[in-house]
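*Asks:* let me see the structure of the following:
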Amino acid sequence: MKQVRVETPGGNYSIQIAPGRLDRLAEAVPADATTLVLVTNPTVAALYAERAERALSATGKRVLRIELPDGEQYKDWQTLNLIFDGMLAQHCDRKAVIVALGGGVIGDIAGFAAAVYMRGIRFIQVPTTLLSQVDSSVGGKTAVNHPIGKNMLGAFYQPISVEIDTDVLNTLPAREVSAGLAEVIKYGAILDAEFFAWCEAHAQDLRALDPQALAHAIARSCELKAFVVSQDERETGLRAILNFGHTFAHAIEAGLGFGAWLHGEAVGCGMVQAAELSALAAGLVQADAERIRALTLAIGCPVYAPDLGTERWFDLMQGDKKTEAGQLRFILLPKLGEAVRTPADAALVRQALDRTVAKTAGEQPAVVA
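*Replies:* Predicted structure coming up:
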């Protein structure tokens, strides 16, 4: 088992990374917990809910399962209320513990429920997708979407533990694997050029779910995120670099409709766009921008963005949380392994869009569910 510590003002906890961790969830349950509220969705529940319930029941605590509809399009206020309705109907008290079993949508929405139920209860992250294991389960960002923008309603709220079972990735669709790998290579691009080069050398091993390659990629990603989050829990400075590619990505998701692309697919494409903007505005050498494009393609993510129309792109990006006083700000790379947060001239953003938005049928992104 590998263990990564996260230490923030909002709470200190461990990320446990090991095969079979799902069967040892009892180890993460506080002794004074009353009810364990397992929040999941039907897809994950069919595969892993009974195992999780069996492991949690070993504590002798009451276990309550709440299943939410599956998909990014359900990451909203109405779905959030399903958790509150279920918990209140079962008289869950302030010592109840929410256990989020699923991908990023489940982790975000269950974590937000924990942050506000009775003004805050404890929760445990049990991420079942690669993306959630390396990114969304770590660091305490919880949220739901609003029609105007992604993750507009939420809170910074840390879990008490993150339990990563690497075995669950064996049932993950290839598309979900590629989406998760986008977040993996992001860490190399912004923080660790050596890790980026390692990802280039092991891209096919990672897509094939090679156990050793996956274990290293997950652990290193968690270490890098823990390093950032421990210094800047609430994204007032350094943590913003974790949003590399996300301003473009969130525009893709909102422009196409949440759920049309997986979040990681949009992030992969968004990183290609941010790399092109970095070459135009931040000094990144074009050869390294091409490396980011090539690796994004190698892991199976789109490298051309949908044609939303230039003005629509700007409208959507203006709604991003990183915009300040109406000025667009981006995470850009002066060089591979180093990131900065900076405004970018609109004319250069237009050039980056011109380089990365699909213009022909051959370039048109083909994302197939």
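
*Asks:* from here on, contacts and neighbour counts on C-alpha atoms
*Replies:* Fine.

*Asks:* show residues contacting stretch 183-200.
*Replies:* Residues outside stretch 183-200 that contact it (Cα atoms under 8 Å, 6 or more residues apart in numbering) are 131, 134-135, 217-218, 221, 224-225, 241-242, 244, 264, 267-268, 271, 292, 295, 333, 336-339.

*Asks:* give me the subset of these lying in strands.
*Replies:* 333, 338-339 (DSSP state E).

*Asks:* okay, those residues in a markdown table with neighbour count next?
*Replies:* Shown next, in a markdown table, are these (neighbours: other Cα atoms under 10 Å):
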| residue | neighbour count |
| --- | --- |
| 333 | 29 |
| 338 | 17 |
| 339 | 22 |
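
*Asks:* redo those as JSON lines? Include distance to residue 212.
*Replies:* Output for those, formatted as JSON lines (distance: Cα to Cα, whole Å):
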{"residue": "333", "distance to residue 212": "29"}
{"residue": "338", "distance to residue 212": "27"}
{"residue": "339", "distance to residue 212": "28"}
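
*Asks:* just the closest of the residues you listed to residue 100, please.
*Replies:* residue 339 (31.3 Å; Cα to Cα).

*Asks:* show me what contacts the closest one?
*Replies:* Residue 339 touches 190-191, 241, 331-333, counting by Cα under 8 Å, 6+ apart.

*Asks:* and if you look at residue 336?
*Replies:* Residue 336 touches 188-193, 284, 288, counting by Cα under 8 Å, 6+ apart.

*Asks:* please generate a structure for the following sequence too, so the two can be compared:
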Amino acid sequence: MPAVQVPTSLLAMIDASVGGKTGVDTPAGKNLVGAFHPPRVVLADPRVIATLPVAERAQGLVEAVKHGAIRDRAYLDDVSAAVPGVLGRAATEGRGTAGPEGAPPPPDLDAVQRVVAGSVRIKAEVVSADEREGGLRKILNFGHTLGHALEAASGYGIGHGAAVALGMVLEARLGEALGVTRPGTAADLAKTLGALDIPLTLPPGVDLAAVEGYLGRDKKARSGRPEFVLLEDLGRVAYDEDWARPVPPEAVREVLTTAAEAAPQGGS
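*Replies:* Sure thing, here's the model as predicted:
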């Protein structure tokens, strides 16, 4: 059946509408049922971003940060520069034209177009080289292995973008702990993501045992062991016989435990 994608969110424009994946969430985890079915055409109008709340735009920008982190450091810098425009901060700070009272601040459409074009370019390059995710396409899962587990363990109380943002930082810390990732990469990534005003700490009450359980059921897990995409540095994914690799469970547990200890505690 021919399909046409008409994405109306930033997240869909730069990620979900490119690549042909059709996934369905199940009680056991995210995207566990699906198929590859590329659309005939994708029609994206950046002007609809003006209708989105700022927080929703920020969720989409997380995927743009991911694209730069795995493939193109210069594009990552471009995304950082575009953040104020996409979120409409120029308008709220008196440097642009404000929207109607009560409406989300209007974005800078040039900034939106730069982000959409840059992310679509990167994802299209990766997907065209590996449509069925047998190799290179695995790098698009950076931040998603832990991110999906955190989403599920929270009962989907964490938004996708927020979960992936935290997942990227934690997976960068994991890479540093294993000696794969340049020290300081996680901190640099957290600084970039911090501009989106998305919390990068575990929410109170998330059960780490549940997170580990969902990791074992991840669609990318082999024999119950999840595989992780680890950075070499910002803009480069480490390759060791494959683009994703299993890591010692105790290393994952240590990263999660440290994050839980640093998380704000919920009130009574």
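
*Asks:* so the strand ranked longest in the second structure matches what in the first structure?
*Replies:* Longest strand of the second structure, by residue count under DSSP E: strand 29-36. Mapped onto the first structure using TM-score structural alignment, strand 29-36 of the second structure spans residues 149-156.

*Asks:* just the buried positions in that stretch, please.
*Replies:* Residues of stretch 149-156 of the first structure classed as buried by neighbour count (16 or more other Cα atoms under 10 Å): 149-151, 154-156.

*Asks:* and for stretch 209-216 of the first structure?
*Replies:* Residues 209, 211, 213-215 are the ones in stretch 209-216 of the first structure that count as buried (16+ other Cα under 10 Å).

*Asks:* stretch 254-268 of the first structure too?
*Replies:* 254-255, 258, 260-268.

*Asks:* for residue 80 of the first structure, state which of these is nearest.
*Replies:* Nearest member of those to residue 80 of the first structure, counting by Cα to Cα, is residue 258, at 16.4 Å.

*Asks:* just the helices in the stretch 151-300 of the first structure please.
*Replies:* Per DSSP state H, counting those that start in this stretch, the stretch 151-300 of the first structure carries helices over the ranges 174-191, 193-201, 203-207, 211-231, 246-256, 263-281, 286-298.

*Asks:* coming back round to it: now the buried residues of stretch 209-216 of the first structure in a markdown table, with distance to residue 310 of the first structure?
*Replies:* Formatted as a markdown table, these follow (distance: Cα to Cα, whole Å):
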| residue | distance to residue 310 of the first structure |
| --- | --- |
| 209 | 38 |
| 211 | 42 |
| 213 | 39 |
| 214 | 38 |
| 215 | 40 |
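
*Asks:* which pair in these spans the largest distance?
*Replies:* Between any two of these (Cα to Cα), the greatest distance is 9.5 Å, for 209 and 215.

*Asks:* ignoring the adjacent residues along the chain, who's closest to residue 296 of the first structure?
*Replies:* Leaving aside its chain neighbours, residue 296 of the first structure sits nearest to residue 268 (5.9 Å; criterion: Cα to Cα, 6 or more residues apart in numbering).

*Asks:* the first structure: which residue goes with residue 80 of the second structure?
*Replies:* Structural correspondence for residue 80 of the second structure with respect to the first structure (TM-score structural alignment): residue 200.

*Asks:* re the thing from before, most tightly surrounded among the helices of the stretch 151-300 of the first structure?
*Replies:* helix 263-281 (a mean of 28; mean count of other Cα atoms under 10 Å).

*Asks:* that one versus helix 286-298: what angle between them?
*Replies:* 170 degrees (axes from the mean of the first three to the mean of the last three Cα atoms, to 10 degrees).

*Asks:* so where is helix 263-281 of the first structure in the second structure?
*Replies:* Going by TM-score structural alignment: helix 263-281 of the first structure matches residues 160-178.
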